[in-house]
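> Quick check, what structure comes out for this input:
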Amino acid sequence: MAVPKKRTSASKKRIRKNSWKGKGYGTALKAFSLGKSLSTGNSKSFFVPKNSLKVFKRIIKNWNNLNRLGSKN
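Purely as a prediction, here's the structure:
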């Protein structure tokens, strides 16, 4: 007869959840950093046409505005 597994403790569940979220945060941070370097023209490893830099700068500006609004709450 099948027996249910033991329940995972809340702390173990929290640790796994935070680890999973941390990986996503790290990836997002790298992507943002790359976008920022592309927008400022400091990137050494990517070739970006000049007209697309305007789009990157607008994205960076919006991101900074969102962060500013989020820190006030």
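
> okay, CA-based contacts and neighbour counts for the rest of this
Fine.

> Could you report the distance from the residue nearest the centre of the chain to residue 62?
Per CA atoms, centre = their mean, the C-alpha nearest to the average position across the chain is that of residue 28, at 1.9 Å. Using CA to CA, to the nearest Å, residue 28 is found at 15 Å from residue 62.

> To compare with the earlier structure, here is another sequence to fold:
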Amino acid sequence: MAVPKKKTSNSKRDSRRAHWNRKANLAAQRALSTGKSILTGRAKGFEYPTKDDDEDDDE
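Sure, this is the predicted structure:
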């Protein structure tokens, strides 16, 4: 016979939510940092094609 689940405690729920928020904030911070480095031209870790580069390849 089906048995109802026990209610999750508020502290457990809050802990899970805080962990999820922490991960989301870290991802947002990294994305913002990457965007800033691209805009300032200091990005060294990856190739970022620009419109000028695409036009030079045709010649």
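
> Next, the TM-score between them, please.
Superposed pair, TM-score by TM-score structural alignment, normalised by the length of the second structure: 0.74. Supporting alignment: 51 aligned residues with a CA RMSD of 1.6 Å.

> ok so, going back, do you know how far the residue nearest to the centre of the first structure is from residue 21 of the first structure?
The value you get for residue 28 of the first structure to residue 21 of the first structure, if CA to CA is used, is 11 Å.

> Residue 7 of the first structure too?
For residue 7 of the first structure, the distance to residue 21 of the first structure - CA to CA - is 22 Å.

> Comparing these two, which residue is more hemmed in?
residue 21 (11 against 6; other CA atoms under 10 Å).

> after the helix or strand the more buried one falls within comes which helix or strand?
Element membership for residue 21 of the first structure, per DSSP states H and E: helix 10-40. Per DSSP H and E, the first helix or strand lying C-terminal to helix 10-40 of the first structure is helix 53-72.
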